[in-house]
Structure formats: structure tokens, C-alpha cells
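A.B. asks: 3D, please:
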Amino acid sequence: MNDVVFTRTDRELGEFAVRHVDPAADVGLLHRWLTHPKSAFWLMGDATRDDVARQFADTAAAPGHDALLGTHNGTPAFVMERYDPASSELADVYPVLPGDVGMHFLVAPTTTPLRGFSLGVLRTVMELLLSDPGNQRVVVEPDVRNTSVHRLNRAVGFQEVETVSLPGKTALLSTCTRSQYHATVPDEHDQEVSR
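C.D. replies: Below is the predicted model:
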């Protein structure tokens, strides 16, 4: 379960690696992250450890959905969820296209932020998603109030489509095609990617 499924080396930030979440082993770490005030948009501020373990076990068991834990130079640093929009609440609010893949990500809360780190995480997430040739467009639906993630999304090529109502939030539906993402990559030599 803890085998690395993807790595990306960023010339400025170092190595990012991604593996599947182990709901039982990772619950303490994920609970700390998700209940932190900086993670309010994940709507799990009052979650118990059992709630978090159940959430990630459910994600792992759902067809077309999975949760992945990312490390930075060997230290846990972010979590992401990859999902099939056609089997999510998004299917009711926009026309899902073949090749669409949905994504959520959370950078671990820290008191010592590293310049450019969140963008480095998001680039790692996008590279992982687009390393699958079947994925042609990434779809996200962050809370409309989450202006910091909207800025990050625009930085990697997301285009804002519309505001939609989803359970627990009003979301800004945004999409990013493979070509839109690649147009934002500053230099092919800035990173090395492997599966």
C-alpha cells in the first residue's frame, strides 16, 4: 500500500513522491491536517479520527476514486483525491466529457511556509494526473471563497467555467486541458517526472 506510484523532481524545491493513502496507518497525520483551521474548506474541522479513517476508506473503496499522500524530500506534505466526475455530484451540474478527471488537494498546514511550495505541490498533482494518457482534462470545484486556491489553479492553466451549488458549498467549477497546463510549464528542464 505504501509503494510510490509517482515522483517529480523540482529544480527549486526537490523531490516530490506520491503513494496511496493507507487509511489506518495515515489517520493520525490526516486527522491533524484536516481538522486544522487552515483546512476549513475541506469541511472536516470537527471530524474525529474515526471519521477521517472512514472517509479515506470509503474513497479507496469507491470505483474510479482514490486518495494519495504526497511527500516532499521524504516528509509527508500533501494529500490529493483523484475521482471520476461522472460518478460524483458533479455529474448533475456540468456535462462530463470523456477524459475528464476530478481532483482535490490539500497542502499540509505549516507555520514555516516555503516560497512556491503550494504551486510545486499543484504541479506535482497535475503531472501525476496527466501522466495517464486517458486523462485529457482536469476538473476542480473549490469553494468560491477559497481565493488562494483559485489563484493557484489559474497559475497552472485552469479556466473558470461557472459557479455551481454542491453539497456543503457554492463551488467555482474550473477545468484545465492538457494543452492549457503545458502552456504554463516554465521550462522542461525545471523538473523530471517518473511513474
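A.B. asks: all contacts plus neighbour counts: C-alpha atoms, from now on.
C.D. replies: Fine.
A.B. asks: helices of the chain, start to end?
C.D. replies: Using DSSP state H, the helices of the chain run over residues 23-34, 49-61, 117-130, 147-155, 178-182.
A.B. asks: let's see this one next, to set against the first:
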Amino acid sequence: MSSAVSARQPVHTHHVEGFGTVTITPVDPAADSALIHGWVTQERARFWGMGEASRELVQEIYEDVDRRTTHHAFIVAREGVPVALFQTYDCAEDRVSECYEVQPGDVGVHLLISPGDGAPEHGFSAGLMTAFMAYVFSDPAIRRVIAEPDARNDKAIARLERTGFVLGPEVELPEIDLPEVYLPAKQARLAFLSPPEAR
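C.D. replies: I've put the predicted structure just below:
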């Protein structure tokens, strides 16, 4: 793990039985841009939409996220080793709000699991999802988690279903073209998860 990641304080630490200790730490755009760039530019991350991005652009994107109070990005580590990029956002302040009726307490999430070393580990994504949802629902103001993976990303959609998300409609997320950020329109599949006590 880089010294930059280890020097920052996690916002959440969660021990998952049989999986290990997961820490969730805010992204430092300058320190983490090379790591994130290495993940998002791989073919396996094509649905993340940053395959052609330079390291400098990745840093600029996460500097923009860092300036916002409604959007947050985190490096997730398992036993000290970075294994995922996790993002949360206020649905009412995001383009997804144009695609469904946002309710108070709705929070959106994005997840990119890093490329693993060697053969896939059974239960790996499930262990991470357990930690992510524990973090999100530790905020009593959060009443529902919204995901909007690319509609073609069957693997991500299946992972969400296994986690307990209920699939919603397929929608088109509108293009965002601002001086500080550009996002092309995207066909996405909405998915919804309530807190454990509400299921």
C-alpha cells in the first residue's frame, strides 16, 4: 500500500468474518491518481467510461469530486492493500435525479473492484459489498441506496442482485457538458437497496 493511503485516516473500518478488515479512505487526487488510472484504463473497466483518460485527467476528475459536498470518492483496502474505488453521491444533486423520483435519504453508489492477482477469489465482491453497505447505512439519514450500472454490464447487475438490490427500469442518464466535467449519455439499469431492517 502506498504511504499516502496509509497516512490518511479511514472514514470506516469493517471486519468481515472470513474475509478480513476493510478500510474506506477518502481519495487523495494527487496521491491516488496513478493507482486509479491503472484501474480505470483496463479493458475490464470499460463500463467506468475512463478508458482513454490520461493520469492527469483522472487527477482532475477526482479533484472536481473532492471539491463537491454532494459527491465523495474512496479508496477501499483489504488488510491494507487497495482493492477498490468506491463513490457515493446525493441522488438529488446528480443526473440520475432526471431518471426517477428521488426520495429523501437516497444515496447513489459507484463501485470499481481492482484487477486481482491470480485466480478470482470466491466471495471477494460479496465481502466488499458487505463492508460498503455497512458504511453507507451507518448514516441514519440514508434510507435507500441507488445504483445505476451500464445496462450492458451483466456482471455488475448480477452482483447487485446477489447483494439484495431490487432491479428497476432501464433509463438513459442524460449527457452532462459543463466546463469542469463532461459525461456522455448512458443507458443504465437502476437498482435499489433498502436498509436491512426495512427489507
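A.B. asks: superposed, what's their TM-score?
C.D. replies: Once the chains are laid over each other, their TM-score by TM-score structural alignment, normalised by the length of the first structure reads 0.89; 182 aligned residues with a C-alpha RMSD of 1.4 Å.
A.B. asks: residue closest to the middle of the first structure?
C.D. replies: residue 105 (2.6 Å; C-alpha atoms, centre = their mean).
A.B. asks: that residue matches what in the second structure?
C.D. replies: In the second structure, the residue paired with residue 105 of the first structure is residue 111, using TM-score structural alignment.
A.B. asks: and the nearest residue to its match once chain neighbours are set aside, what does it touch?
C.D. replies: For residue 111 of the second structure, ignoring the flanking residues on the chain, the nearest one in space by C-alpha to C-alpha, 6 or more residues apart in numbering is residue 86 at 4.7 Å. Taking C-alpha atoms under 8 Å, 6 or more residues apart in numbering, we find residue 86 of the second structure in contact with 73-76, 109-112.
A.B. asks: now, of those residues, which are buried?
C.D. replies: 73-76, 109, 111-112 (16 or more other C-alpha atoms under 10 Å).
A.B. asks: quick one, what contacts residue 26 of the first structure?
C.D. replies: Counted by C-alpha under 8 Å, 6+ apart, residue 26 of the first structure has zero contacts.
A.B. asks: let's go with 10 Å and repeat that
C.D. replies: By C-alpha atoms under 10 Å, 6 or more residues apart in numbering, the contact list for residue 26 of the first structure reads 52-53, 56, 69, 76.
A.B. asks: then residue 75 of the first structure?
C.D. replies: With C-alpha under 10 Å, 6+ apart, residue 75 of the first structure has these contacts: 16-17.
A.B. asks: any idea what it aligns with in the second structure?
C.D. replies: Using TM-score structural alignment, residue 75 of the first structure sits opposite residue 81 in the second structure.
A.B. asks: over to residue 4 of the first structure?
C.D. replies: By TM-score structural alignment, residue 4 of the first structure lines up with residue 10.
A.B. asks: again, but for residue 148 of the first structure
C.D. replies: So, by TM-score structural alignment, residue 148 of the first structure is matched to residue 155.
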